[in-house]
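A.B. asks: here you go, sequence then predicted model.
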Amino acid sequence: MPEKDFSSVLKKPRLVVRNFLARPQHEGVGAIVRRSIGRFELKYFDPFLVLDEFSVTAPAGFPDHPHRGFETVTYMLQGAVTHEDFEGHKGTIGAGDLQWMTAGRGILHSEMPAAQGTQKGLQLWINLSSSHKMIEPKYQEMLSKDISEASKDGITVRVIAGEALGTKSPIYTRTPTMYLDFTLKPGAHLQQPIPTSWNAFVYVLEGEGTFGSPKALPVTAHHLLLLGISGDGLETWNKSSKTLRFILVGGEPLGEPITQFGPFVMNSQEEIDQTIEDFENCVNGFEKARHWSSGDSLN
């Protein structure tokens, strides 16, 4: 049997419907982020709450702060950060490593530089359905060497979540999600299926690429591209002389109301009010916040 023609996977590629340049802004304590989702023009892209490309150099960072009601996915591009929480979970996320944290009913943690120089990475916030918002916190962590990879015809993909080029990730996603890190050599042409009911976007990390249509204008680093809902996947060309790297992220929309107050994301104002009360009183998931601060284990 002849090899399957990968160039004919898609019947109708999705087109780019919006294009944002993520500009630098200050977050945390002295950290710089390029925020593309969770900004004024795009406050929510169901089920995605925030996408930050962060850059941090000690002593700047993200000291003790809480979360409830969603997941954070931290993917390091350069350097390393140390994570520590009030449950005693602690570790270092190095270049190429992944941490998929389900905050659920409550986490208080810190994320600080763990190496000299500038640490860079991506952090994605994924909303949880109302049935999962108050589950116990959980972690899924993978070292760079353990992340599934596949290559074909000038294309290499790191499969953080979902499936690409016949390779699947072991990460379990409570909100069905795909998260793929693609690198295309000059001249490479990609067609990647996306479930037809899912929302999806591209964020360009380096190089320039043509997305959705061969006649589209090329897009460069730090741009977020929202893909239309009509179509069964993403088509991309690298027509430049340099390597193109981007992430493709897709997820099943929850279709539920959201109310957000900073690091808390629930379904109603009443639930947000209760969350603030829980945190202030150190109850209902935040009990250990009363006597904890990062670095306690070193004192």
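C.D. replies: Arrived safely, thanks for sending.

A.B. asks: from here on, just use CA atoms for contacts and neighbour counts.
C.D. replies: Will do.

A.B. asks: any idea how far Leu15 lies from Ile93?
C.D. replies: 35 Å (C-alpha to C-alpha, to the nearest Å).

A.B. asks: distance of Thr82 from Gln269?
C.D. replies: Thr82 is 33 Å from Gln269, by C-alpha to C-alpha.

A.B. asks: list the contacts of Tyr179.
C.D. replies: Val159, Ile160, Ala161, Gly162, Ile247, Leu248, Val249, Gly250 (C-alpha atoms under 8 Å, 6 or more residues apart in numbering).

A.B. asks: which one's more surrounded, Leu15 and Ile93?
C.D. replies: Ile93 (24 against 20; other C-alpha atoms under 10 Å).

A.B. asks: next one for the comparison:
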Amino acid sequence: MSMRWCFSINSASFLLRFQPIKQTIIFGTKHRNTFTRIMSSGGDQKVDTGFEMPRHVVKKVLAKPQQEGVGAIVRRSIGRSELRNLDPFLMLDEFSVSAPAGFPDHPHRGFETVTYMLQGAFTHQDFAGHKGTIKTGDLQWMTAGRGIIHSEMPSGEGVQKGLQLWINLSSKDKMIEPRYQELQSKDISKVEEDGIQVNIIAGEAFGVRSPVYTRTPTMYLDFTMKPGSQLQQHVPKTWNAFVYVIEGEGVFGVPNSSSLATSHHVLVLSHGDGLNVCNKSSKTLRFVLIGGQPLNEPVVQYGPFVMNTQAEIEQTIEDYHLCRNGFERAMQWKSQ
């Protein structure tokens, strides 16, 4: 019996760049799916911790530049050896790409990719005929589900920058049909108060909720804080959460248990019901606060495929090679 190998040279190269990741089991407790209100104050006022169990930094990792895709440079924070994953999060990259570098045709199965543009624009196209360009401040929330092959390439001149987050899907959702949620910058909820601006990508802040549906319950908030501003942000108590500093420096945590962090650092937070942040510097601080309800399921990852067992990974690789069970449309497809 002959077999048709459907993947292109580009996608095969992308797949083989990754090393298999052994099965990991992450334990936790059941978590509530609620978001609570931000409280913030400006100036030099003293900050009350404001929480029954304030969060503090338990781990700090510097995201160092590395090559990915074809000639692209990323700073990977979650997904590197020092921080393999943080249930339900599998990876966070801050990418900086100039044409002709980029991320040509490659597959995904079993999780979601969230692309948030910080500067410039990226064009996405997939084997189902979906195509679009996201620009500065725009968002694409892609649920790969049972299978997607797509390309992500810079659009325009100069350096294109953004964040890409990988969020795991539960076993019951891994084989759902692919889908997209896309928001232009003008449609992303924004609030500005007391020297703090927040773009509400997912979840809630200042009583304002994002329209994005999170199949794996998630909060994703982009904060910009002026010098001297102070913030208290509620987070569901037992969700896993982290901060990634985009620019500037800030103090995260409460007195006697705080951590100073500068750009390109990821801060893993303890469990608790909220986070205190203070910008004591003379420059603007920008960071994302991301939290999610752990799935508490085995994670078996082979590059862009994330399942629950080794057998499922082997089945996925076979499906991909033979263009079946979600990858049928890859048979004749190549991005333009």
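C.D. replies: Sure, I can see it. From a predicted model like this one, the values you see are computed outputs, not experimental measurements.

A.B. asks: need the TM-score from the superposition.
C.D. replies: The TM-score (TM-score structural alignment, normalised by the length of the first structure) is 0.95; 291 aligned residues with a C-alpha RMSD of 1.2 Å.

A.B. asks: max-length helix in the second structure?
C.D. replies: helix 310-322 (DSSP state H).

A.B. asks: now do the buried residues in that helix.
C.D. replies: Gln310, Ile313, Thr316, Ile317, Asp319, Tyr320, His321, Leu322 (16 or more other C-alpha atoms under 10 Å).

A.B. asks: repeat for stretch 118-126 of the first structure
C.D. replies: Here stretch 118-126 of the first structure shows Gln119, Lys120, Gly121, Leu122, Gln123, Leu124, Trp125, Ile126 as buried, counting by 16+ other C-alpha under 10 Å.

A.B. asks: what's the farthest-apart pair in those residues?
C.D. replies: Using C-alpha to C-alpha, those span at most 22.4 Å, a distance reached by Gln119 and Ile126.

A.B. asks: how about the counterpart of Gly88 of the first structure in the second structure, secondary structure?
C.D. replies: In the second structure, the residue matched to Gly88 of the first structure (TM-score structural alignment) is Gly129. What DSSP: H, G, I helix; E, B strand; the rest coil gives for Gly129 of the second structure is coil.

A.B. asks: onto which residues of the second structure does stretch 109-124 of the first structure map?
C.D. replies: Going by TM-score structural alignment: stretch 109-124 of the first structure matches residues 150-165.

A.B. asks: and what of stretch 158-177 of the first structure?
C.D. replies: Counting by TM-score structural alignment, stretch 158-177 of the first structure corresponds to 199-218 in the second structure.

A.B. asks: show me the contact partners of that stretch.
C.D. replies: By C-alpha under 8 Å, 6+ apart, stretch 199-218 of the second structure touches 33, 35-39, 88, 139, 167-170, 181, 188-191, 198, 219-223, 233, 290-293.

A.B. asks: list only buried entries from the residues you listed.
C.D. replies: 35-36, 38-39, 88, 139, 167-170, 188-190, 198, 219-223, 233, 290-293.

A.B. asks: return the set of buried residues in the match of stretch 158-177 of the first structure.
C.D. replies: Neighbour-count burial for stretch 199-218 of the second structure [16+ other C-alpha under 10 Å]: 199-206, 209-212, 214, 216-218.

A.B. asks: now the two most distant members of those residues.
C.D. replies: Largest pairwise distance in these, by C-alpha to C-alpha, is 22.1 Å, between Phe206 and Thr216.

A.B. asks: ranges for the helices of the stretch 1-150 of the first structure?
C.D. replies: Counting by DSSP state H, counting those that start in this stretch, the stretch 1-150 of the first structure has no helices at all.

A.B. asks: can you give me the strands in it?
C.D. replies: Ranges of strands in the stretch 1-150 of the first structure, per DSSP state E, counting those that start in this stretch, are 16-21, 24-27, 31-37, 48-57, 62-67, 70-78, 80-85, 90-94, 98-102, 107-113, 118-127, 138-142, 148-152.
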